[in-house]
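In: Make a model of this:
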Amino acid sequence: MISFNYETDFELPYEQEFTSWISNVIKSESHKEGEINYIFCDDSYLLDINVKYLNHDTLTDIISFDYSVGKELHGDIYISVERVRDNAKDFKVQFIEELRRVMVHGILHYCGYKDKSKEDKSVMRSKEDFYIKQRS
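Out: Predicted structure coming up:
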C-alpha cells in the first residue's frame, strides 16, 4: 500500500494517479508492493532527519529508509518540497516532473539501483526518465 503524508502545507494533486503510477513502476521492476510511505516536508524537517540519522549536515531533496524484505518493497520516503521546487527551477523543468523524478528515484533505490558512481547515476537517470514518460 502506498500512502502520502504531509508535514508541510503541500498536498499532492491526484494521489490516485501517483499511486497507480508507482505501483506500475514496482511491477515493471518485478517487485511486490508493500507498505510505502511518502512524507512530504520542508527543508528544515528533512535536514533534521539528515543530521540525526545519517550524520549529514546538508540539504537534500530526498531521504529514503528501506525496510524491504526480499522483493517486497517497504519503506519511508521523505521529500523536501522546497528542494524539489528549487531543483525544478535550476534544471528548467516543471515542478511536477521533478517531483515525479524524486518519487521514482526512491522506489528505484528500493529495487536495488545505486547512484554513487558515474555509471550507476547514468543507469538511474535513464530509469527515471523512462518511468516519468510511463506515468498514468
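In: When you work out contacts or count neighbours from here on, use the C-alpha atoms and nothing else.
Out: Noted.
In: I figured Y38 hits S3, correct?
Out: Yes: with contact defined as C-alpha atoms under 8 Å, Y38 counts as touching S3 (6.2 Å).
In: Just the buried positions in stretch 15-26, please.
Out: Residues of stretch 15-26 classed as buried: F18, T19, W21, I22, S23, N24, V25, I26 (neighbour count, 16 or more other C-alpha atoms under 10 Å).
In: Here is the second sequence; please produce its structure so I can put it next to the first one:
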Amino acid sequence: MNEPTLQIFNESSVSIPLDQASARKIISLIEEQEEVTFAFVEVVYVDEDEIVLINMDHLDRDYVTDIISFKYDESPEGNSGIEGTLFCCAPRISEQAEEFGETTENEFRRILIHGLLHLIGYDDQTAEDKKRMTELEDKYLSQFQENK
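Out: Down below sits the predicted model:
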C-alpha cells in the first residue's frame, strides 16, 4: 500500500505538538481498521479568526470550531484514495485540552482522528453519531498511545 501524501501547515500563532510521524501513524491505524486508504491529507492549523471565516464561507456558521473537514471526492464508494483538507483551530484545540483535563498532545491527536473519521464518512450531527465518533476517537487514541 502506498503511503498517503501528508502535508501539515501551521498558519496559527500556536506551537503544534503533533509531528509528521505521529500523524502518519494515526492515518495508518485508521486505514487498517476502517479498511480505507487515504491518497492525500492536508492539515492546516489556523487561528480563531480564520476558522470563523472558513465556517462562514462554507457552512454559513458564525462561530469558532475546532475542526472543519473538506473531502475532495464525494463518490459513494469513497473508501480508497480519499483526499481532503482538515482546517484545525490550534488555539481552540489548546483551550479544549485544558477544559477537558487532557494533554495538549492528546487533544491535537484526537482532533486529527476526528477529522479523518469525517473524511471517511462518519458524521456527528446526532447524539448517537457523536457518541460513535467519540468511541472511535478513544479507540484510535488508545491504540496510538499503546504503539508509540
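In: overall similarity of the pair, as a TM-score.
Out: Remark: TM-score between the superposed chains equals 0.92 [TM-score structural alignment, normalised by the length of structure 1]; 136 aligned residues with a C-alpha RMSD of 1.4 Å.
In: ok, back up a step: and Y38 and S3 of structure 1? Which one has more around it.
Out: When neighbours are counted by other C-alpha atoms under 10 Å, Y38 comes out ahead of the other of Y38 of structure 1 and S3, with 18 against 13.
In: Need the counterpart of that one in structure 2.
Out: Residue correspondence, TM-score structural alignment: Y38 of structure 1 in this structure matches V43 in structure 2.
In: Mind reading off the mean deviation between the helix or strand hosting that match and structure 1?
Out: Using DSSP states H and E, V43 of structure 2 sits within strand 38-46. Strand 38-46 of structure 2, aligned to structure 1 and superposed, deviates on average by 0.7 Å (mean C-alpha distance after the TM-score superposition for structure 1).
In: what comes into contact with whatever helix or strand comes next after that strand?
Out: Next helix or strand after strand 38-46 of structure 2 toward the C-terminus (DSSP H and E): helix 48-59. Taking contacts as C-alpha atoms under 8 Å, 6 or more residues apart in numbering, the residues outside helix 48-59 of structure 2 that touch it are R61, D62, Y63, V64, T65, I67, I68, F87, C88, C89, P91, R92.
In: Tell me what angle helix 48-59 of structure 2 forms with strand 38-46.
Out: 130 degrees (axes from the mean of the first three to the mean of the last three C-alpha atoms, to 10 degrees).
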